[in-house]
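Engineer: Build me a structure from this.
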Amino acid sequence: MRDQELREHVIRLRRQGRDDALVEATAAGGGVPKSVWQTISAFANTDGGLIILGLDEQTDFGPVEGFDPQRILDALHSGLDDSHSADPKVLPIPPHDPRHADVDGAPVVTLRVGALHEVPGAVMPCFVSAQGIERGSYKRVGDADKHLSPYETHLLRSRRSPDRTDREEVTGTTPADLSSELVGRTLDGLRHRSRALTGIDAGDSLGGLLRVNAVSSAGVPTLAGYLAIGVYPQQEFPHLVIDVAVHPGTEKSRDPTVRFLDRQSCDGPLPQAVDDAVRATLRNLRSRRVVDGATGIDVPEIPAEVLREAITNGVMHRDYSAFARGQQVAVDIFADRVEVKSPGGFWGDRTKENVAEGYSTARNENLVRLLTVVPMPDGRSTVAENQGSGVPLMVTAMRQQGLPAPDYSTSTIDHVVVRLARFGLIEPDMEAWLDGLPDREQRERAHDAALALAKLNGHVSVVDLRNNLGLDSDDCRAALAQLVADGLLVGMNDGPYVLTDLQMTDSVSGARWQILSLLDGSLPKSIAEISEATGKTRSALRPLLRDLVEQELVVATAPPQSRNRKYLLPPRR
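Structural biologist: Just a heads-up that it's a prediction; the model follows:
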């Protein structure tokens, strides 16, 4: 790791007063603590990360006196050794890189942990050996290491295994539960476009359905057949619908009295459900009139083909195992975006980083195959293509309309989430924020886009910038490297990069003013009193108060180590 990157990480930790999703710091004065092995498991099972040993969060991430880096390095090498006679602390061993480094002139040890999902053929999840796979598997959530749920463990264990759930028989159903109209149109289409029905008489519908695995050899509809061409699949699976909900703000309300602005449960066979969901979403989006000569068309703020692709992917690639049949594909319409959320997480080698690369892997092979031939209600198209072109199509269509590329960054182990912005990337508020950063006039479009994405999503990578701007990867790397050199971003290689100074976010700026509004020049307040009045934790307040003191906007009554330290406004001059 470069010294500059380490310094920037430490500066960020000190400013925010806590660890985060990218970095975990621990004192390790008495050796490698057990929690480090949990963090290694968590980073390996999510997106990787950095562990810094030798910094104490309780002393504002200061170096630990008497820290023995060689002892720590020896323990890490031993615990991450998977040779025949070794006793590794975690299994399987993730990609890792332990190194000696310095912070404030004192020794520390850094351990870069790679994500296992990026390793071809890797077995998952990574777990703490002494705890076993069920109790010792973790994930990174913010600055914490959380146990994987049984469902998340199941998903990671089966992520690269053939999934034949969609070929299971739907017990208690018969071919009569399939739509004769959809069956006829599907088989007719197959005869014209494929050799799938070679040797099967035109009148042998059951033989045709068997050939495409819509029914089993016993003549019972399979899950794939029942969902794609069933009369009413929700008779057996009431929760397998697409739920479209319109929310009044930018987040889901926790207030049960706040009603949805609109809501529709889209059911029926998947072609009809997808079509209904797209129409329900478009109904709740704005459109603009585009005039061409004497005619004009209404253009929705998010292209219809993008919505259709996102929703289709949700129903086509979701998990249909017994674990997830109580979960719906959710389409949430917020004031600033549309989110499509589907259960099951990414499957195979697909990740939120490579989903736009233009090739497809299918968890539900038979359902996907059926949806490429089952007609949509309009009869002019099928539900899907399955050529790997769907996400690149979405990226292109969004970019052509001046919108950010589809954002998969909030996807988790157990859900794929794609966010579709309703406004351009650099809208007026973002423009004003960019204007407030140093040397705006010297930055190029790519620099502004990278900063805007970092602010909007919490991070930015080469892939994000390439998808949004259509630039060559090397040009994206050059733009990000320039922003690192300018002190605005921190990161390395292809990312992720994050804003160097978290005070550049509106929420922190607002918190600073909130603190200043509470204080006066005569009655000092302790951090406990400020915490109670603002609702913010002490760890969140410490870096803000320290900066306010450094800027002479607030006066501290005692040294930082003192329990009697309080704060007040400086005397008027």
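
Engineer: Please make it C-alpha for all contacts and neighbour counts, starting now.
Structural biologist: OK.

Engineer: for the stretch 101-250 of the chain, what spans make up the strands?
Structural biologist: With DSSP state E, counting those that start in this stretch as the criterion, the stretch 101-250 of the chain has strands at 106-113, 127-128, 138-141, 144-147, 242-246.

Engineer: so which of these is the most packed in?
Structural biologist: strand 127-128 (a mean of 28; mean count of other Cα atoms under 10 Å).

Engineer: helices or strands up against that one?
Structural biologist: Using 3 or more Cα pairs under 8 Å, 6 or more residues apart in numbering; DSSP states H and E, the elements in contact with strand 127-128 are helix 34-45, strand 90-91.

Engineer: please redo it, this time with the cut-off set to 6 Å
Structural biologist: Here strand 127-128 touches strand 90-91, going by 3 or more Cα pairs under 6 Å, 6 or more residues apart in numbering; DSSP states H and E.

Engineer: hmm, who's touching the strand it packs on?
Structural biologist: 126, 127, 128, 129 (Cα atoms under 6 Å, 6 or more residues apart in numbering).

Engineer: Here is a second sequence; please produce its structure as well for comparison:
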Amino acid sequence: MSIIDVPEIIALIRETGTDNPHIALHPAATGLPENLDETISAFANMPEGGILILGVRADDATCEAVGVWDIRAAQEGLNFTAQKKISPTVQLGDIELAEVEGKVVVSCLIPPQPSDLRPFRTTRNGAVHIRGGEGNYELSENEVQALQHQQGIPTHEREPVRGAELERDLVAELVDRYLAAELENSPRIRSLGREQQLIRTNVLDGETGNPTLAALYAFGVHPQQFLPTLTVKTHALPEENPRQGTPLINPREFNGPVPDLLDQTLAWVATQKPPELPAEAVREAISNALVHRDLSTPSRSLFIQVTWTPGGLSVSSPGGLWGLTVSQLGNAAARTRNPILYRMCATITSEAGHPVIGSPSLGVTQMRRSLAEAGLPGPRFLDGVTRFQTLLPTMPRLSAADLDWLRGLPGSETLSAAQRHALVAMREGETISDRSYRREFRVDASTARRELQELLNQGLVLIDALPRDTLAGEPRATVYRLAVDGNPAPGVEKALDAPMMTAAAEKFPVDTPEEEAPAPAAEPSPAAQGGSRRLSQDEKDNLVLEVLRDARDPMSRVEISELTALSLGQLNPTLAELRDRELIEFTEPARSRRQRYRLVRR
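Structural biologist: Next up, the predicted model:
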């Protein structure tokens, strides 16, 4: 049995039209790619490794199997590159063959490598790479040093801050609160003098008498006097996928010790009016960034970035995860990069009454629970090795009527946020495919199959088969439709604005510039803003034709969906039908990731 499902990966990339930092595709139709060493070493430097596939070409226009020039030579080339062209040697996982569309491709699993061996460098130029949204990313020397500092147990928080003084630069009330908690738990130091107590509890450095970095950051009057980048910068963006150069909305920079930074950042987030996001999840994400950021010398030039878009909240902090991987978050024993700072912050609350550290054992678990209780997808965590991002997605709230309807379904108490929204979408007459479920909610293939199978097992959905795959132009597609009475009650407004579901991962800005998104070509059709009644197929056809008729340029599915208010589940069959009737046509090859639609010229 194959470990790597190559056809599934190709189908997912075709459907989403986005790059995956955990997967690398190379054509290899005429030989090994020149940057193979960069790709393998980049995966080796990532905490969870990745998958490399030879024999698949992917660019802005297509994603298709082209095969490898020589199967045996490709397999040997992978092993030779890992052993001879990268230092230290990279241990490869399984190398497998798969036939896709009549072509043989070679796939290779690069498993997580021991962290104490990083960084892995290419031997030809000594460069260090990691994987990012645009492929391989070469680290600067400062970033390489930050990566090296993640090895072993960090001690940077204990370093003295030269020039800082206890009485002048620390807030006495915060220091006293922390010291009292430490003395209560450590009876042996109660009889010591105050200065020794402060040294023993890491408030002061024993040799210089200066406050430690942790103490200044947690208790300082103005830590940024000595460490200017221990700040939080915030801004909002007007759209989910902004063009490069889009002006920032309400940009701010906050200073002060950790509790003040927490208060100011939470207050700023509140001004963005995110009613869907539970306050508990927001506080946990920001607190984690403040307390677990990398304090090593190379990372002190970096700041925490908080960004709000219509799709949700992004919190990015310097340094990758320490001591565990993304898949272990909430499932393994907690580890902290800055244990002294953590202890200090656990004893204090902000002036607004927010605890800096919530329940130590429930952090990520409680974040997930609060989002689930709000009917939202769980948080997404992205470990970029030199930065760590927490993404909290928002979705339109389900109406009270829809929640009542959901509560009446069998097994409703166990439904995930994706399942709830999918059922409401199907209640409005839509169909959901395995691939659209993955795309809309950015879940992996196994999660999508499991959650759809659960709905099937509970008798909530039925399976249909479409004559063609309307999403990728392939021969067949399985779709799911509601199996129970889904007629909305009279007068009930639609719970969700169309499109019914949007991909959470597409809602967040990333640290590297994205390709500019095309501007809408026309205003929304007045007919698209009607009530919640079901539209006939003729009405859907007319909406699409009207929008394309008014458009200046060919349009993507997403643009058509936004302007017609048809969800993708309603739109995809409509586009297929209009193509069958030769009323609209593709502007790109059928398998293109950049597909556009236009009216057929008569």
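
Engineer: Can you give me the TM-score here?
Structural biologist: With the length set by TM-score structural alignment, normalised by the length of structure 1, the two chains reach a TM-score of 0.68; 483 aligned residues with a Cα RMSD of 4.9 Å.

Engineer: picking up where we left off before, from the contacts of strand 90-91 of structure 1, pick the one nearest residue 25 of structure 1.
Structural biologist: residue 128 (18.9 Å; Cα to Cα).

Engineer: Report the secondary structure state of residue 393 of structure 1.
Structural biologist: helix (DSSP: H, G, I helix; E, B strand; the rest coil).

Engineer: Alignment lookup: residue 183 of structure 2 to structure 1.
Structural biologist: The alignment partner of residue 183 of structure 2 in structure 1, by TM-score structural alignment, is residue 191.

Engineer: ugh, typo on my part, it should be residue 162 of structure 2
Structural biologist: Residue 162 of structure 2 maps onto residue 171 in structure 1, with residues paired by TM-score structural alignment.

Engineer: Quick one: neighbours of the nearest residue to that match once chain neighbours are set aside, just the number.
Structural biologist: Computed as Cα to Cα, 6 or more residues apart in numbering, the closest residue to residue 171 of structure 1 that is not its neighbour in sequence is residue 220, at 7.5 Å. Using other Cα atoms under 10 Å, residue 220 of structure 1 has 22 neighbouring residues.

Engineer: do the one 4 residues further on as well
Structural biologist: Using other Cα under 10 Å, residue 224 of structure 1 has 30 other residues around it.

Engineer: Show me what it aligns to in structure 2.
Structural biologist: With TM-score structural alignment as the criterion, residue 224 of structure 1 matches residue 214.

Engineer: show me what contacts that match?
Structural biologist: Taking Cα under 6 Å, 6+ apart as the test, what residue 214 of structure 2 contacts is 157, 341.

Engineer: Ok, the one 5 residues further on next?
Structural biologist: By Cα under 6 Å, 6+ apart, the contact set of residue 219 of structure 2 is 170, 171, 174, 257.

Engineer: what separates the counterpart of the last one in structure 1 from residue 15 of structure 1, distance-wise?
Structural biologist: Taking TM-score structural alignment for the superposition, residue 257 of structure 2 sits opposite residue 269 in structure 1. For residue 269 of structure 1, the distance to residue 15 of structure 1 under the criterion Cα to Cα, to the nearest Å works out to 52 Å.

Engineer: if we can go back for a sec, ok, and the closest non-adjacent residue to the match of residue 183 of structure 2?
Structural biologist: residue 197 (6.3 Å).

Engineer: how near is the one you found to residue 177 of structure 1?
Structural biologist: According to Cα to Cα, residue 197 of structure 1 stands 22 Å off from residue 177 of structure 1.

Engineer: same check, this time on residue 549 of structure 1
Structural biologist: 72 Å.

Engineer: buried ones in stretch 479-490 of structure 1?
Structural biologist: By neighbour count on 16 or more other Cα atoms under 10 Å, the buried set for stretch 479-490 of structure 1 is 479, 480, 481, 483, 484, 488, 489, 490.

Engineer: quick one: residue 208 of structure 1 and residue 372 of structure 1, what's the gap?
Structural biologist: 15 Å.

Engineer: between those two, who's got more neighbours?
Structural biologist: Neighbour totals were compared for residue 208 of structure 1 and residue 372, and residue 208 leads with 25 against 17 (other Cα under 10 Å).

Engineer: Would you check how far apart that one and residue 164 of structure 1 are?
Structural biologist: Counting by Cα to Cα, the gap from residue 208 of structure 1 to residue 164 of structure 1 is 20 Å.

Engineer: Over to residue 431 of structure 1?
Structural biologist: Separation of residue 431 of structure 1 from residue 164 of structure 1 (Cα to Cα): 49 Å.
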